[in-house]
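Engineer: Predicted coordinates and the sequence they were generated for:
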Amino acid sequence: MVAFEDIEGFAFDMDGVLADTARFHAIAWHQIADEVGTVWDDELAEALKGIDRMGSLKLILEHGNVAEKYDAAARDALATKKNDNYRNLIATLTPADALPGMLDFLESLQTAGYKMSIASASKNAPFIVERLGMQKYFDAIVDPASLSAGKPDPAIFIAAAAAIELAPEKVIGLEDSAAGIKSINAAGELSIGIGDSKVLHEADLNFATTADVTLARIKATLD
């Protein structure tokens, strides 16, 4: 495993790591699932974590066995409707919606001189960061539209390291989804999973909640 002193940067997923925007995604996708006749269940909700917009829609349509009913234009319309619903929901975000411990963690990283980037599948990440008042902490936000593949492909975490001018092995990635952990690992970065260790069993380090994530605990675990 990488030594703590070799780490120079951190790459963050957004949903479920910095803020609970995942609940807004779930509400907006649930609305789309209802519209197309797909039954919403825990299995589907978990499968959508960390997956980009069109990938999520594809899973919803397949889960309901209705994929053949929607051509490209219809899928684009559904994806647009979902995003409109989602943006209406995230417009209500404030700094108070940052997940427990994350603002303190970001502050500690900035004070210690680490570079930080965001590797989120959400095209709305810049807007969310602004609503949360976190702009000052991040040196870069990867545009998922610029990538050829979404998570679990490593492209987004490779881009997140490049955006802060670091080699992947000098970066720690933080994720709450299995797809995201696979992405970090494939990029050659050290992975921190936040959530159920059974779901995130491929993570190099695991914390049950965001409130447990501190620089001191990461250092203690790596040392």
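Structural biologist: Looks like it arrived, so ask away. Numbering: from 1, shown residues only.
Engineer: C-alpha only now, for contacts and for neighbours.
Structural biologist: OK.
Engineer: Could you pull out the buried residues of the longest helix along the chain?
Structural biologist: In the chain, taking DSSP state H as the definition, the longest helix is helix 72-90. The neighbour-count check on helix 72-90 (16 or more other Cα atoms under 10 Å) flags R75, L78, A79, K82, N83, N85, Y86, R87, L89, I90 as buried.
Engineer: any idea what sits nearest T21, other than its immediate chain neighbours?
Structural biologist: Once flanking residues are discounted, T21 sits nearest to D15: 5.2 Å by Cα to Cα, 6 or more residues apart in numbering.
Engineer: A further structure is provided below for comparison with the first:
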Amino acid sequence: MSENALFTILQDIKLKNDMPTVQACLFDLDGVIVDTAKYHYLAWRQLANQLGFDLTLEQNELLKGISRMESLEIILKIGGVKLDEEEKLKLAAEKNVRYLELCKQITPDDALPGVRDFLDELRKDKIKVGLGSASKNAKTILTNLRMLDYFDTLVDGNRVTKGKPDPQVFLMGAGDLGVSPDRCIVFEDAVAGIQSAKAAGMIGIGIGEESVLTEADLVIKGFDGVTVSDLFGKLK
């Protein structure tokens, strides 16, 4: 074996050994644990129609991973509608009522394929689990999915003051769990969410398309057939 080849092998071993042990995993909700995007879209579209214009599926993509009030601001801009703060709060509340009514249809069968098995494996490996979501309805949705007990902490729109890509949501989650950010992995389906994870100093795994989630450390299609050991191995 040449000296250069030996050096390459030793460097590879060093890099693998230098990777911090993963102690916690933080998950976004929509598009990662469950797909409630269709309910958000229907509720926002009804609101847009109420204001006299339509909301397309393409325009709805702009609302992914951001807060309710930020979403409303984008929708009002699309429709060219100007409202005062009181009217905005009223519309946001109306949208949420519609959304929650639609979410009553959610059952345990609506959990995305493989995610429950993945969470079971994390629990067996004694890896802490947290939720980091802009949703203010995360607890209700997880209860309907019968998945609330999987999570050691919930950081949602009721707790954070800054939306993604600000790292606040994931830093709060790590703080709740008592884990250093560099020992956390974040699972996200939105560009803003991956940016939030990276800004927090965490590993960001994207759920979706590599062409979209270009800043992620690794991108997977979903959790179906994915094991914790195999996934962590790909990060080394």
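Structural biologist: Noted; the coordinates are in hand. Because the structure is predicted, anything quoted here is derived from the model rather than measured.
Engineer: After superposition, what is the TM-score?
Structural biologist: Once the chains are laid over each other, their TM-score by TM-score structural alignment, normalised by the length of the first structure reads 0.94; 221 aligned residues with a Cα RMSD of 1.6 Å.
Engineer: Just tell me the aligned range of the longest helix of the first structure in the second structure.
Structural biologist: Alignment of helix 72-90 of the first structure against the second structure: residues 85-103, by TM-score structural alignment.
Engineer: Now tell me what touches that stretch from outside.
Structural biologist: For stretch 85-103 of the second structure, contacts defined as Cα atoms under 8 Å, 6 or more residues apart in numbering pick out T36, Y39, H40, L42, A43, W44, L47, R68, M69, L72, N137, I141.
Engineer: Identify, from the buried residues of helix 72-90 of the first structure, the entry nearest to G150 of the first structure.
Structural biologist: Set against G150 of the first structure, the nearest of the buried residues of helix 72-90 of the first structure by Cα to Cα is A79 (16.0 Å).
Engineer: And S180 of the second structure, how close does it get to K38 of the second structure?
Structural biologist: 35 Å (Cα to Cα, to the nearest Å).
Engineer: Repeat that for L62 of the second structure.
Structural biologist: Applying Cα to Cα, the value for L62 of the second structure to K38 of the second structure is 14 Å.
Engineer: What of K90 of the second structure?
Structural biologist: Separation of K90 of the second structure from K38 of the second structure (Cα to Cα) stands at 22 Å.
Engineer: can you pull the contacts of P100 of the first structure?
Structural biologist: T210, A211.
Engineer: That one -> the second structure?
Structural biologist: Counting by TM-score structural alignment, P100 of the first structure lines up with P113 in the second structure.
Engineer: Next one: that match from Y39 of the second structure, what distance?
Structural biologist: 19 Å.
Engineer: Strands of the first structure, residue ranges please.
Structural biologist: All strands of the first structure, identified by DSSP state E, fall at 9-12, 115-118, 140-141, 171-175, 190-194, 205-207.
Engineer: What lines up with R183 of the second structure in the first structure?
Structural biologist: Under the alignment by TM-score structural alignment, R183 of the second structure pairs with K170 in the first structure.
Engineer: How about its match: what's its closest non-neighbour residue?
Structural biologist: Closest to K170 of the first structure by Cα to Cα, 6+ apart is I7, at 4.5 Å.
Engineer: Show the contacting residues for the one you found.
Structural biologist: Counting by Cα under 8 Å, 6+ apart, I7 of the first structure has contacts E169, K170, V171, I172.
Engineer: how about those residues in JSON lines, adding neighbour count and distance to K115 of the first structure?
Structural biologist: JSON lines is the format used below for the contacts of I7 of the first structure (neighbours: other Cα atoms under 10 Å; distance: Cα to Cα, whole Å):
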{"residue": "E169", "neighbour count": "16", "distance to K115 of the first structure": "14"}
{"residue": "K170", "neighbour count": "19", "distance to K115 of the first structure": "10"}
{"residue": "V171", "neighbour count": "30", "distance to K115 of the first structure": "9"}
{"residue": "I172", "neighbour count": "25", "distance to K115 of the first structure": "11"}
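Engineer: Pull out the buried residues from stretch 173-186 of the second structure.
Structural biologist: So stretch 173-186 of the second structure, judged by 16+ other Cα under 10 Å, has buried residues G173, A174, L177, V179, S180, P181, D182, R183, C184, I185, V186.
Engineer: Could you work out the end-to-end span of that stretch for me?
Structural biologist: Stretch 173-186 of the second structure end-to-end distance (Cα to Cα) = 10 Å.
Engineer: Check stretch 202-220 of the first structure too.
Structural biologist: Using Cα to Cα, the end-to-end distance of stretch 202-220 of the first structure comes to 20 Å.
Engineer: returning to what we had before: could you report the separation of the counterpart of the residue nearest to K170 of the first structure in the second structure from G206 of the second structure?
Structural biologist: In the second structure, the residue matched to I7 of the first structure (TM-score structural alignment) is V22. For V22 of the second structure, the distance to G206 of the second structure equals 17 Å [Cα to Cα].
Engineer: ok, now how distant is D120 of the second structure from Y150 of the second structure?
Structural biologist: 8 Å.
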